[in-house]
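Q: Sequence plus predicted model, see below.
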Amino acid sequence: MILGMVGPWQILLILILGVFGLILPLIALIDILRNDFKGNNDKIIWVLVVLFFNIIGSILYFAMGRKQRV
């Protein structure tokens, strides 16, 4: 059995990473959609980055994209 080899710490780690992987992009998308950006296509580009590169795209948005807001 594969589940017999998974301990409680591994399950906790999987749950934390799963929640982190769902909530961070959701927060980033809400922030992108609620704000205006300097360029015409910046909002579309950031939405696509966050959708295609979930966690990494969200981190990139919070590191670089928030500076481009109006």
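A: Happy to help now that I have it. Numbers count the residues shown, from 1 in each chain.
Q: CA only for contacts and neighbour counts going forward, please
A: Noted.
Q: residues of stretch 26-38 that come out buried?
A: 26, 28-29, 32, 37 (16 or more other C-alpha atoms under 10 Å).
Q: do stretch 10-30 as well
A: For stretch 10-30, by 16+ other C-alpha under 10 Å, it's 24-26, 28-29.
Q: Run through who's touching it.
A: With C-alpha atoms under 8 Å, 6 or more residues apart in numbering as the test, stretch 10-30 has contacts from 47, 50-51, 54-55, 57-58, 61-62.
Q: and the comparison structure, right after this:
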Amino acid sequence: MDNSFSYSLFFWQALVFSIAALWMYCLVDILKSKFERNDKVFWFLGVLAVPLFGSILYLTRGKKTKIQSK
């Protein structure tokens, strides 16, 4: 019986999937939200260009700059 399950491969696949899910969440959130001036373009291009760092930066700083709906 060949037990060819690789924990390291599973770890890397889970990491890539998580980063991709975070990236998609941030892009969708940016597109659905309203921002002042050209902030929407800035955040969209930043997250698109640098997926992991841009997503983390958007979640920590960018969500605070959204226009809150009443």
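A: Received the coordinates, thanks. Quantities reported herein were computed from a predicted structural model and do not represent experimental measurements.
Q: Mark which of the contacts of stretch 10-30 of structure 1 are buried, thanks.
A: 47, 50-51, 54-55, 57-58, 61.
Q: Tell me roughly how far the longest helix along structure 2 lies from structure 1 on average.
A: Ranked by number of residues, the top helix in structure 2 under DSSP state H is helix 7-32. Compared with structure 1 after the fit, helix 7-32 of structure 2 shows a mean deviation of 0.8 Å (mean C-alpha distance after the TM-score superposition for structure 1).
Q: just checking, next helix/strand downstream of that helix?
A: Where DSSP states H and E defines the elements, the next helix or strand beyond helix 7-32 of structure 2 is helix 39-49.
Q: Now for the buried ones among the contacts of stretch 10-30 of structure 1: which two are most distant?
A: 47 and 55 (12.6 Å; C-alpha to C-alpha).
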